[in-house]
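**Q** this one's structure only:
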């Protein structure tokens, strides 16, 4: 895996490092990604596990979701990077809230004219529906056409490495933040991915939609 060195975002510039795994490349979602992203967000098999719970009906709806998501991330970044430098240094790094567009490296390197996003993945600060603890949640979903290739495990492992390399904690008072994932019990493939990647089961419960779920957590220890 390769990654760029972290950079310090300013109020006018929000930069998130990109990285790649053996077969996948991760770049922050952009406003121009709606058409390529629609294949994923229009798939009922994928969106049933999302918070939205249903597929996007059109590229326009995908664009609307994308614009809203990017606006939220940008607003958080600008709020966190505004003000004196000494104040900014004490605030959370705004790059921690990020949604990546995941593409197949072979497709990118082939120079294919048609762009294709095979997954949406990222991290967001959220309170767990199971334990009530607030920390960063890791999430991902892949288009059905690439299921069975082992991409989910590869992506999760790559994201975990990226996270703990970028945010290892610099002192005894700055401990690395753990990450967690909420997985439906009815989704055995994702349960296996969490176990394979070294996440530990910490609790079971029911989410806001009445679905039986399991919470997994990982700390950089």
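**A** Noted; the coordinates are in hand. Everything numeric in this text was worked out from a predicted model, so none of it was measured. Residues are numbered from 1 along each chain as shown.
**Q** for the rest of this, base every contact and every neighbour count on C-alpha atoms.
**A** Fine.
**Q** before we move on, what SS does the residue nearest to the spatial centre of the chain have?
**A** When CA atoms, centre = their mean is applied to the chain, the residue found nearest the centroid is residue 122 (0.7 Å). Of the three states, residue 122 takes strand under DSSP: H, G, I helix; E, B strand; the rest coil.
**Q** and here's the other structure:
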């Protein structure tokens, strides 16, 4: 059912496609270098920089947590789950570092293999003082290039109907991104990267219990 804000209910279909094989251990993941940045696995020494990121309200408002970490101990627990040898290896995510200084300024990558629309999800966070410098586009281009180069395997999965084209059970692989309707800057970045808006739906925000309008974007593998 469509709503006045364009939101509709999620609908699911089963497709045959490809997805990355289990990600390589972090110890085997080579850093990715861009013009200004280094993307690498998380390290325990990132704690203070990671905390600086996660206490900025203007950054955390866009996350599922919705608010800043309360103290360093909370950040330490979040980081611990992302270190090499942990369950964090089930994600293809990186610490994003400013190459000139080596400081960690954000995180990015595919943080969920099964996202809100059924496909893997890609996203990023940066400290606000680095906004407006084209970093998001630079990072996402690098992450997507590395992601699409990962070894693949054949799978059968359930995905949101809006992400597929035609009636064929066999579908090219896709990756998705989800933003709040009010996050125009991220929507602009996704447009530059070739993502298309495919779905609008509402979910209850866990902290405020207010219904939020979400925008779902999808991009097709360049190898199709």
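**A** Sure thing, it's come through. In this text, all values refer to a predicted model and were calculated from it rather than measured experimentally.
**Q** hmm, back to that, map the residue nearest to the centre of the first structure across to the second structure for me.
**A** Using TM-score structural alignment as the criterion, residue 122 of the first structure maps onto residue 109 of the second structure.
**Q** before we move on, what about residue 193 of the first structure?
**A** Counting by TM-score structural alignment, the partner of residue 193 of the first structure is residue 189.
**Q** which SSE is that match in?
**A** Taking DSSP states H and E as the criterion, residue 189 of the second structure maps to helix 184-192.
**Q** ok, back up a step: so the residue nearest to the centre of the first structure touches residue 100, yeah?
**A** Yes. Judged on CA atoms under 8 Å, residue 122 of the first structure makes contact with residue 100 at a distance of 5.5 Å.
**Q** in the second structure, which residues correspond to stretch 22-32 of the first structure?
**A** Counting by TM-score structural alignment, stretch 22-32 of the first structure corresponds to 35-45 in the second structure.
**Q** that stretch spans what distance, first to last residue?
**A** 24 Å (CA to CA, to the nearest Å).
**Q** distance from the helix holding residue 189 of the second structure to the first structure after superposition?
**A** Here the mean offset of helix 184-192 of the second structure against the first structure after fitting is 0.4 Å, by mean CA distance after the TM-score superposition for the first structure.
**Q** which element follows that helix toward the C-terminus?
**A** Using DSSP H and E, the first helix or strand after helix 184-192 of the second structure is strand 196-204.
**Q** okay, the angle between that next one and helix 184-192?
**A** 150 degrees (axes from the mean of the first three to the mean of the last three CA atoms, to 10 degrees).
**Q** just after strand 196-204 of the second structure, pick out the following helix or strand.
**A** Following strand 196-204 of the second structure toward the C-terminus (DSSP H and E): strand 211-220.
**Q** mind listing the strands for the first structure?
**A** 2-3, 19-20, 24-28, 98-104, 119-127, 134-142, 179-184, 200-206, 212-218 (DSSP state E).
**Q** could you point out the longest helix of the first structure?
**A** helix 59-81 (DSSP state H).
**Q** what packs against it?
**A** Where contact means 3 or more CA pairs under 8 Å, 6 or more residues apart in numbering; DSSP states H and E, helix 59-81 of the first structure is packed against helix 34-41.
**Q** I am finished for the moment; much appreciated.
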